[in-house]
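Peer 1: What would the 3D arrangement of this be:
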Amino acid sequence: MKLLLHACCGPCSLEPLRLLLEAGHDITIAYMNSNIHPAAEYDRRLQTMLEFAESQGIAVVEGPYEPQAWANAAGVYGTDPDARPDRCRACYRLRLEEAARYAAEHGFEGLATTLSVSPYQYIDEIGEELAVACAPYALEPVFQDFREQYPEATRRSKALGMYRQNYCGCAFSKVEAAEEREQRKAERAAAKAAKEAAEAPRRAAEEAERARNRAEKQAYNEKRQRQRALLKKMKEEAKRQAAE
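Peer 2: Now for the predicted structure:
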C-alpha cells in the first residue's frame, strides 16, 4: 500500500517504520506537528527526523508549522489535568486531519501514525481519531498499537545518538513533564528517607556491636601489653639476680 506515515519525532518512528516496511508498505513520512513548542524544539525534532529518514532512503514531507492553529484547536482546553485527555484528542485530530488531507491530495491509499508507540499517549483515542480523519477521503486507516516496541525504540534511538526529547511536544506537556519529573524525584527522596529511617535501628545496633568489639579488642590489646611488660620486667629481674 502507498502509505503516509504521520511521525511525531525520530525516536518514535524507528520501530513503526521498520514494522510497516516489513509489512510491504511504500512509505512516505509526514512531519505535521504544529503542537510542538517552542519553534526551536520543532526544528530540532524535524532535523533529527530528516537525518534518520535520509539514512533509510525514506522521503519526508513537512506540513506548515502553525502553532496558533494548534492553540485554537487544542490549547483552549488549558492546563486542567481533567481536561488533558480532551486536549490530547484535539491535538491528535488536528494533526491527523492535516495528514489525511495531504494523503488524499497526493494519491496515498492509507494513513498511519507513530503516536501509538508511546506508552504516555491515549491509545484508544489515537485509533479513533485516525479512523475519523481517514473516512472522508476513503483512506485506509492503518492503525497498530506499537507500545510493545517502545523499549526497543528507546534502545535503538540511544544507540544511534538521536536527540531524545523529554516531553510530548506542547507547552502544557512540557510543564506537566517537568512537574512529573520533580514529583518522581520527591517520591524517590521520600522513599530513600523512609528506608533509611526504617533501617536506622538496625544500623545503630550494628554500630553499637562494632563499638563493643572495638572496645573489647582494645582492652585485650592493653591487657597483652601489660602482660608483655610484666614478663619483660620479670626476665630482667631474673637476669639481674643471676648476675649477682
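
Peer 1: contacts, neighbours, all on C-alpha from now
Peer 2: Will do.

Peer 1: Could I get the full set of strands for this protein?
Peer 2: 2-6, 26-31, 60-62, 110-113, 140-141 (DSSP state E).

Peer 1: Check these for me and report the most buried one.
Peer 2: strand 110-113 (a mean of 28; mean count of other Cα atoms under 10 Å).

Peer 1: Ala215 is nearest to which of the strands of the chain?
Peer 2: With Cα to Cα as the measure, strand 110-113 is the member of the strands of the chain nearest Ala215 (70.5 Å).

Peer 1: Show me how far stretch 26-33 is from its chain's centre.
Peer 2: 23 Å (Cα atoms, centre = their mean, to the nearest Å).

Peer 1: mind listing the helices for this protein?
Peer 2: In the chain, the helices defined using DSSP state H lie at 10-22, 39-56, 67-73, 84-105, 123-134, 150-159, 171-243.

Peer 1: Can I get those in a markdown table including mean neighbour count?
Peer 2: Shown next, in a markdown table, are the helices of the chain (neighbours: other Cα atoms under 10 Å):
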| stretch | mean neighbour count |
| --- | --- |
| helix 10-22 | 20 |
| helix 39-56 | 16 |
| helix 67-73 | 15 |
| helix 84-105 | 20 |
| helix 123-134 | 20 |
| helix 150-159 | 15 |
| helix 171-243 | 12 |
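
Peer 1: Turn the ones you listed into JSON lines, columns for distance to Thr28.
Peer 2: What follows is the helices of the chain, written out as JSON lines (distance: least, Cα to Cα, whole Å):
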{"stretch": "helix 10-22", "distance to Thr28": "10"}
{"stretch": "helix 39-56", "distance to Thr28": "9"}
{"stretch": "helix 67-73", "distance to Thr28": "23"}
{"stretch": "helix 84-105", "distance to Thr28": "10"}
{"stretch": "helix 123-134", "distance to Thr28": "16"}
{"stretch": "helix 150-159", "distance to Thr28": "19"}
{"stretch": "helix 171-243", "distance to Thr28": "28"}
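
Peer 1: of all these, which lies closest to Leu4?
Peer 2: helix 84-105 (6.3 Å).

Peer 1: packing partners for the closest one?
Peer 2: Applying 3 or more Cα pairs under 8 Å, 6 or more residues apart in numbering; DSSP states H and E, we find helix 84-105 packed against strand 2-6, helix 67-73, strand 110-113, helix 123-134.

Peer 1: Compare those and give me the one nearest Arg184.
Peer 2: Short answer: helix 123-134, nearest of those by Cα to Cα, at 23.5 Å.

Peer 1: about what we covered before: right, and the helices of the chain - which one's nearest Leu3?
Peer 2: Taking Cα to Cα, helix 84-105 is the member of the helices of the chain nearest to Leu3, at 8.1 Å.

Peer 1: quick one on the thing from earlier: which of the strands of the chain sits closest to Glu180?
Peer 2: When those are compared by Cα to Cα, strand 110-113 sits nearest Glu180, at 25.9 Å.

Peer 1: just how off-centre is that closest one within its chain?
Peer 2: Distance of strand 110-113 from its chain centroid, counting by Cα atoms, centre = their mean, is 25 Å.

Peer 1: related to what we said a few turns ago, tabulate the helices and strands packed on helix 84-105 (TSV), appending distance to Asn213.
Peer 2: As requested, the helices and strands packed on helix 84-105 are exported to TSV (distance: least, Cα to Cα, whole Å):
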stretch	distance to Asn213
strand 2-6	69
helix 67-73	70
strand 110-113	67
helix 123-134	61
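
Peer 1: this one next, for a side-by-side:
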Amino acid sequence: MRISQPCDRLLARFRKISAAGVVALLVAAPGAQAANQVVVFAAASLKDALDDITAIYPGEVAVSLGSSGLLARQIGEGAPADVAFLANTDWMDWLEEQGAVDPARRVALVGNALVLIAPADAPDLEDVDADTLLARLDGGRMAIGQTQSVPAGMYGRAWLEASGMWDTLMPQMAETDNVRAALALVALGEAPLGVVYATDALAEPRVRVVYQVPGEMHDPIIYPAAELTDAAAPFMEFLQGAEGRGVFEAHGFLPLVKAP
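Peer 2: Predicted coordinates for the structure are as follows:
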C-alpha cells in the first residue's frame, strides 16, 4: 500500500525544506562566525525551546535544525558548527568515535518522553495493541521518524518491537526525515497516528496524546550537547544555567543537570 498522494507531497516538501535549511546555514556560517555568532546544530524537536533561548541569550546564535543523524553526519564531514545538540546519545558517541567531539566537553542536558498522537478531535484509544492501532489507522499511515536514523523513530521502533507490534505495523509506517515532519503530518490530518516526543505534542494544538509510551519499552531519551569549538562555551553555560533550565522546563523537557 502506498502513502496517499497528499502525504507523498508533504514528505517531499519536508525533505526539501530540511535539506535547504542545512545548506543555507553551511553557506552562511563562515560570515556568521566572523560576526561572532555561535552556530548550533540541533535536533528538530528542540526548535521551540531554542527559539525562546536564543531570544533571551545575550549574544548572536545561528541555529540549524534537522534530524540528529543528518546533523551528526554533517558535523563529521566538517560542517562549521560550534555546538552539537542532538536527541540521541548514539549519534553523539559516533561523533566522538570520529574525533569530532571531546568527551570532556559534552553533557547529557535534557530528557524527554515518547507519545502516540492523533488529531485533536480524535477519540481516546481504549487499548493499545496491533489490532486497535490498525483499526484506528483504517488504511492510513502512522507517521514516525526514519526508524534507522531519526532518534524519535528509533525509539518508536524499539517500543513497537518490544511490544510485539512492529512486524504487523511496519507496512503502515510513513517514515519522515525528522520528528517535526511526523508531527506535521498528524496535525494536517494526513496521518491518523504519529509517534513523537511529548514536547512536540505539547507544542502543537492540532494534535492530542492518545498514549504515553512506557519509558521501559525503549532506551532513555537523552539529549546530549557538546562544545565543538571554544566559541561555544558561553552558550553552553547559558543552556545549563537557571534561565536555560527554565525554558526547557516550560517546553516539557526534563533538565538533567543542576543549574550552577
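
Peer 1: So after superposing, what's the score?
Peer 2: Put the two chains on top of each other and the TM-score (TM-score structural alignment, normalised by the length of the first structure) is 0.29; 115 aligned residues with a Cα RMSD of 5.5 Å.

Peer 1: Please convert the strands of the first structure to a markdown table, extending it with distance to Ala208 of the first structure.
Peer 2: Listed next are the strands of the first structure as a markdown table, based on distance: least, Cα to Cα, whole Å:
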| stretch | distance to Ala208 of the first structure |
| --- | --- |
| strand 2-6 | 64 |
| strand 26-31 | 65 |
| strand 60-62 | 68 |
| strand 110-113 | 62 |
| strand 140-141 | 69 |
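
Peer 1: now Ala152 of the second structure: how far from Asp90 of the second structure?
Peer 2: With distances taken as Cα to Cα, to the nearest Å, Ala152 of the second structure is found 12 Å from Asp90 of the second structure.

Peer 1: okay, these two: which has more neighbours?
Peer 2: Using other Cα atoms under 10 Å as the criterion, Ala152 of the second structure and Asp90 rank with Ala152 on top: 30 against 15.

Peer 1: Which of the strands of the first structure sits closest to Ala242 of the first structure?
Peer 2: Ala242 of the first structure lies closest, by Cα to Cα, to one member of the strands of the first structure: strand 110-113, at 105.7 Å.

Peer 1: Remind me what that closest one packs against, helices and strands.
Peer 2: strand 2-6, helix 84-105, helix 123-134, strand 140-141.

Peer 1: for the ones you listed, which one sits closest to Glu196 of the first structure?
Peer 2: Proximity to Glu196 of the first structure (Cα to Cα) singles out helix 84-105 among those, at 36.9 Å.

Peer 1: Taking strand 26-31 as reference, get the angle to the closest one.
Peer 2: Orientation check (axes from the mean of the first three to the mean of the last three Cα atoms, to 10 degrees): helix 84-105 of the first structure against strand 26-31 gives 130 degrees.

Peer 1: between the helices of the first structure, which gets nearest to Ala112 of the first structure?
Peer 2: Here helix 123-134 is closest among the helices of the first structure (Cα to Cα), at 7.5 Å.

Peer 1: helices or strands up against the closest one?
Peer 2: Here helix 123-134 of the first structure touches helix 84-105, strand 110-113, strand 140-141, going by 3+ Cα pairs under 8 Å, 6+ apart.

Peer 1: go again using 6 Å as the cut-off
Peer 2: Under the contact criterion of 3 or more Cα pairs under 6 Å, 6 or more residues apart in numbering; DSSP states H and E, helix 123-134 of the first structure touches helix 84-105.

Peer 1: can you tell which of the helices and strands packed on strand 110-113 of the first structure is closest to Arg214 of the first structure?
Peer 2: Comparison of these against Arg214 of the first structure by Cα to Cα identifies helix 84-105 as nearest, at 61.1 Å.

Peer 1: Quick one: closest of the helices and strands packed on strand 110-113 of the first structure to Ala198 of the first structure.
Peer 2: Taking Cα to Cα, helix 84-105 is the member of these nearest to Ala198 of the first structure, at 38.1 Å.

Peer 1: what's the longest helix in the second structure?
Peer 2: helix 5-34.

Peer 1: For that one, list every residue counted as buried.
Peer 2: Neighbour-count burial for helix 5-34 of the second structure flags 7, 10-11, 14-15, 18, 22, 25-26, 29, 32-33 (criterion: 16 or more other Cα atoms under 10 Å).

Peer 1: Which stretch among the helices and strands packed on strand 110-113 of the first structure approaches Arg212 of the first structure most closely?
Peer 2: Closest approach to Arg212 of the first structure among those (Cα to Cα): helix 84-105, 59.9 Å.

Peer 1: Please find the angle between the direction vectors of that closest one and strand 2-6.
Peer 2: Inter-element angle recorded for helix 84-105 of the first structure and strand 2-6: 150 degrees (by the same axes, to 10 degrees).

Peer 1: how far out from the middle of the chain is helix 84-105 of the first structure?
Peer 2: With Cα atoms, centre = their mean, you get 24 Å for helix 84-105 of the first structure.

Peer 1: other SSEs contacting the longest helix of the second structure?
Peer 2: Using 3+ Cα pairs under 6 Å, 6+ apart, helix 5-34 of the second structure sits against no helix or strand.

Peer 1: following it, which helix or strand comes up?
Peer 2: Reading on from helix 5-34 of the second structure to the C-terminus, the next helix or strand found by DSSP states H and E is strand 38-43.

Peer 1: burial of Asp52 of the second structure, as a residue count?
Peer 2: Asp52 of the second structure sits with 14 neighbouring residues when counted by other Cα under 10 Å.

Peer 1: Make sure it is indeed in a helix.
Peer 2: Yes. When DSSP: H, G, I helix; E, B strand; the rest coil is applied, Asp52 of the second structure is found to be in a helix.

Peer 1: mind listing what it touches?
Peer 2: Taking Cα atoms under 6 Å, 6 or more residues apart in numbering, we find Asp52 of the second structure in contact with no residue.

Peer 1: Go again with 8 Å.
Peer 2: Val247 (Cα atoms under 8 Å, 6 or more residues apart in numbering).

Peer 1: ok, and for stretch 62-74 of the second structure, which residues are buried?
Peer 2: Result for stretch 62-74 of the second structure [16+ other Cα under 10 Å]: buried residues 62-72, 74.

Peer 1: quick revisit: could I get the helices and strands packed on strand 110-113 of the first structure as JSON lines with distance to Glu54 of the first structure?
Peer 2: Output for those, formatted as JSON lines (distance: least, Cα to Cα, whole Å):
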{"stretch": "strand 2-6", "distance to Glu54 of the first structure": "15"}
{"stretch": "helix 84-105", "distance to Glu54 of the first structure": "20"}
{"stretch": "helix 123-134", "distance to Glu54 of the first structure": "26"}
{"stretch": "strand 140-141", "distance to Glu54 of the first structure": "25"}
